[in-house]
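Q: here is a sequence with its predicted model. Questions after.
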Amino acid sequence: MGFDTQAIHAGEEPDFDGHPSGDVVVPIHLSSTFARRDVDEPTGGFEYSRSGNPTRFALEKKLAAIEGARYGLAFSSGLAAETTLCLSLLKAGDHVVAFDDLYGGTRRLFTRVFQENYGIGFSYADARDPENIKAAIRKDTKIIWLESPTNPLLRLCDIRAIAGIAHDAGARVVVDNTFASPYFQQPIGLGADVVVHSTTKYINGHSDSIGGALVTSDEELFRKLRFHQNTAGGILSPFDSFLVSRGIKTLALRMKRHEKNALAVAEFLSGHAKVAAVYYPGLASHPQHALARKQMKGFSGMLSVELKGGEAETRKFLRHLHLFALAESLGGVESLIEHPATMTHASIPPSERKKVGISDTLVRISVGIENADDLLADLDQALGTI
């Protein structure tokens, strides 16, 4: 079944026996608890909404389907999903190898919570070369944690190659697929054990819900994750589950437009006198363009730009934009822009940001689905002020 069809129908097939009304859209089940006729037989398998809710269950089936996996779990945020994953797979003394270019919130979680409080070790390596990951693996390494493309420098890693290295070492592979979305990339099919999403971003797509997801095809791992989800309680609400499920139905259409607009923006900025560099996998000039074409179906709507001048010029440019809202987050229908050094990645020490390549003149752009000419005109007039 095609992606577009799965996105609409998975988890929402009309149930004429269980729902006599024949709902085409799964209802929002707001009930906190579910009555049963017999003590030992929960009605429909549901007993308490933290443990399971029909609206969330429908979304979780849809999440698994669009990632080409067997199981999905929906959480209250992307970081709640990551926390549950770490609680499920790691203990004191374990070790994680992570891509050195990661979302700032993920690195903060690793460093300030799991490393400082729970004695879990983290090493960071440039995963653009799989040999760097191989060299960083230790006997106690349990997880290889990847983003591809990365946040914010749009770097890629060869997921299949790294999965082979990790599995030979007895480690699991986790891939944050938020930037690509399941429409453009399905890491499970490339050998990943778990896929992480901030559903806040492209999957929901409308900047009106905070959520996260874990997806896997490993039944034993899924049962462990579901146990910790229920025990720790970071579940997605029924109403947010409805919003995310609704957003997924137009994911294919939106991602095509995001990609088309992003390519237009990337090409425009690549030729602008005020721009020093553009990072977008869809450009032939991107050093990993060939890898992007190999493991992705498209290039998504995210790009980052290095401006000429200093931080003062960068701030001036950001202040003069009209259509690009200066805001964190990404993947919504509206265009957003942000300054990683002082916003999304401010929690990373300056020395570490510099080491990775996050400068004070770097801006990250989430290109929306507006008219491309309007977006280019807005960028051009703002660049004209510096």
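A: Here it is on my side, so go on. This one's a predicted model, so the numbers in the text were calculated from it and none came from an experiment.
Q: going forward, measure contacts and count neighbours with C-alpha atoms only.
A: Will do.
Q: where exactly do the helices run in the stretch 101-250 of the chain?
A: Secondary structure of the stretch 101-250 of the chain (DSSP state H, counting those that start in this stretch): helices at 104-108, 116-118, 130-136, 159-168, 181-184, 219-232, 238-248.
Q: here's the one I want to compare it with:
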Amino acid sequence: MNDITPREALNFDELGFDTAAVRAGTLRSEYNEHAEALFLTSSFCFKSAAEAAERFANSEDFFTYSRFTNPTVTMLQDRLAALEGGEACIATASGMSAILSIVMSACNAGDHIVSSRSIFGSTLNLFATVFTRFGITTTFVDPNDLDAWRAAVQPTTKLFFLETPSNPLTEVSDIRAVADVAHEAGALFVVDNCFCSPALQRPIEHGADVVVHSATKYIDGQGRVLGGAIIGKRDFVMGKVFVFVRTTGPSLSAFNAWLMLRGLETLPIRMERQSANAFKIAQWLETQPGIKRVWYPSLASHPQHDIAKRQQKTGGALVAFELHGDTPEAQRANAWRVIDQTRVISITGNLGDTRTTITHPASTTHARVTPEARAAAGVTEGVIRLSVGLEDPNDICADLARGIA
């Protein structure tokens, strides 16, 4: 693209993941900067009217306008594609805009989606309310019931959507098994890999057609900016998603992409350390008498422990646990007490940060979901979600113990 070219074409399939996280996709201008440059410009100049016409006609191959082509964003896209093992990537303004862009690129009015019922609250509302206004319907199923996935298929089914591990209960689904069902139905199979990141799980290797991220979470990793990403085969990503994003404009800013490039450099070591911390905290939570249940994929008690061992490198950094209570009101009171007694942990709905965060999903991330949908997904009033950071896990346990006691 233009005068900004890689020093050499490296094949990151032949290099380690850690190397790709630091160097994949790097472009250098004529100034030969070492760190990735931040291109804060809305548009790019041309040598002539003829060149402008040519480059707008082939806009995916040239830098013309930052709503759809920007060097800093391109570097992030190329790096994420390399890390996920995909052919192409489009970055968007947020994870939700990434999911919106996928569905609007793949589906038309009258089409049908089959989705796991165990998904982020805003994703569920997008499928259940927003898309229905455009004639796109969704059937929600138990993510680990393959017969339910098959039974939900209709002649108009165009897309399967799976989030694994799920938010907030870390349910793990067999990606390969669901992929087989999706492909039997002729459907595009999309996997939300936000909560593992490519450092721990690469869904394309297990049969996914498209991987989607809220890059706001572990890709950035420090709670600074919003972003989303769509990775998959070039014909879909560049042939359909790029056209949609170019036209409608849910684009990622160059500044946000620049910060995420820096975040990716530490992704492998962050995920390794945060996963280790989360495992220690989950083990400790299982010993506490005030805790009814703990969900963490690396625990032997987790319902999908064997699947997680097969397709994830570690259990990840999310831990969910449920408090006792005779009534939903009592459960909520107990959960809020634990949250309010913390002093070290940040009370916030975000996750994936280097700082440990805590939230009550039923009244925050899943508050706009119907009570029936929350109950079906197992999100009770007693559930607390913990996103474990880089602090000393003993300090996090001590912080939680204050309220649990």
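A: Nice, I can see it. These figures come from a predicted structure and were not determined experimentally.
Q: before we move on, the earlier item: TSV for the helices of the stretch 101-250 of structure 1, including mean neighbour count and distance to Gln288 of structure 1?
A: Formatted as TSV, the entries for the helices of the stretch 101-250 of structure 1 read as follows, by neighbours: other CA atoms under 10 Å; distance: least, CA to CA, whole Å:
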stretch	mean neighbour count	distance to Gln288 of structure 1
helix 104-108	17	23
helix 116-118	13	35
helix 130-136	16	13
helix 159-168	19	13
helix 181-184	24	16
helix 219-232	16	32
helix 238-248	23	28
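Q: closest to Leu263 of structure 1 out of the ones you listed?
A: Put simply, out of the helices of the stretch 101-250 of structure 1 the one that sits nearest Leu263 of structure 1 is helix 181-184, at 14.6 Å, with distance taken as CA to CA.
Q: what span of structure 2 is the closest one aligned with?
A: Equivalent residues of helix 181-184 of structure 1 are located at 197-200 in structure 2, counting by TM-score structural alignment.
Q: run the chain-centre distance for that stretch.
A: Its chain's average C-alpha position is 10 Å from that of stretch 197-200 of structure 2, according to CA atoms, centre = their mean, to the nearest Å.
Q: any figure for the gap between the counterpart of Glu60 of structure 1 in structure 2 and Thr92 of structure 2?
A: The criterion is TM-score structural alignment: under it, Glu60 of structure 1 has Gln77 as its aligned partner in structure 2. Applying CA to CA, to the nearest Å, one obtains 10 Å for the distance of Gln77 of structure 2 from Thr92 of structure 2.
Q: could you do Pro289 of structure 2 as well?
A: Using CA to CA, one obtains 44 Å as the distance from Pro289 of structure 2 to Thr92 of structure 2.
Q: give me the more crowded residue out of the two.
A: Thr92 (30 against 12; other CA atoms under 10 Å).
Q: check contacts around that one.
A: Contacts were defined as CA atoms under 8 Å, 6 or more residues apart in numbering; by that measure Thr92 of structure 2 touches Ala98, Gly227, Gly228, Ala229, Ile230, Val245, Pro250, Ser251, Leu252.
Q: all strands for the stretch 1-150 of structure 1, in order.
A: Counting by DSSP state E, counting those that start in this stretch, one finds strands in the stretch 1-150 of structure 1 at the ranges 71-75, 95-99, 121-125, 141-147.
Q: in CSV: those, plus distance to Glu12 of structure 1.
A: As requested, those are exported to CSV (distance: least, CA to CA, whole Å):
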stretch, distance to Glu12 of structure 1
strand 71-75, 15
strand 95-99, 36
strand 121-125, 40
strand 141-147, 30
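Q: isn't the match of Glu60 of structure 1 right up against Gly86?
A: No - taking contact to mean CA atoms under 8 Å, the distance of 10.4 Å between Gln77 of structure 2 and Gly86 leaves them out of contact.
Q: quick check: longest helix of structure 2.
A: helix 267-286 (DSSP state H).
Q: and of the strands of the stretch 1-150 of structure 1, who's closest to Ile133 of structure 1?
A: Nearest to Ile133 of structure 1, of all those, is strand 121-125, at 6.2 Å by CA to CA.
Q: after superposition, how close is the closest one to structure 2?
A: Strand 121-125 of structure 1 differs from its equivalent in structure 2 by a mean of 0.6 Å after superposition (mean CA distance after the TM-score superposition for structure 1).
Q: that strand corresponds to what range in structure 2?
A: Taken onto structure 2 by TM-score structural alignment, strand 121-125 of structure 1 occupies residues 137-141 there.
Q: also stretch 238-256 of structure 1?
A: When stretch 238-256 of structure 1 is aligned against structure 2 using TM-score structural alignment, it corresponds to residues 254-272.
Q: picking up where we left off before, ok, and the closest non-adjacent residue to the match of Glu60 of structure 1?
A: Nearest residue to Gln77 of structure 2 in three dimensions, chain neighbours excluded: Cys89, at 5.0 Å (CA to CA, 6 or more residues apart in numbering).
Q: what's the local residue count around that neighbour?
A: The number of residues packed near Cys89 of structure 2 is 29, by other CA under 10 Å.
Q: kindly report the same for Glu41 of structure 1.
A: Other residues lying near Glu41 of structure 1 total 12 when counted by other CA under 10 Å.
Q: which position in structure 2 pairs with it?
A: Using TM-score structural alignment, the equivalent of Glu41 of structure 1 in structure 2 is Glu51.
Q: next: Glu147 of structure 1.
A: So, by TM-score structural alignment, Glu147 of structure 1 is matched to Glu163.
Q: surely its match is in contact with Phe189?
A: No - taking contact to mean CA under 8 Å, the distance of 11.1 Å between Glu163 of structure 2 and Phe189 leaves them out of contact.
Q: now do Gly382 of structure 2 against Leu285 of structure 2, distance only.
A: The gap separating Gly382 of structure 2 from Leu285 of structure 2 is 14 Å, by CA to CA.
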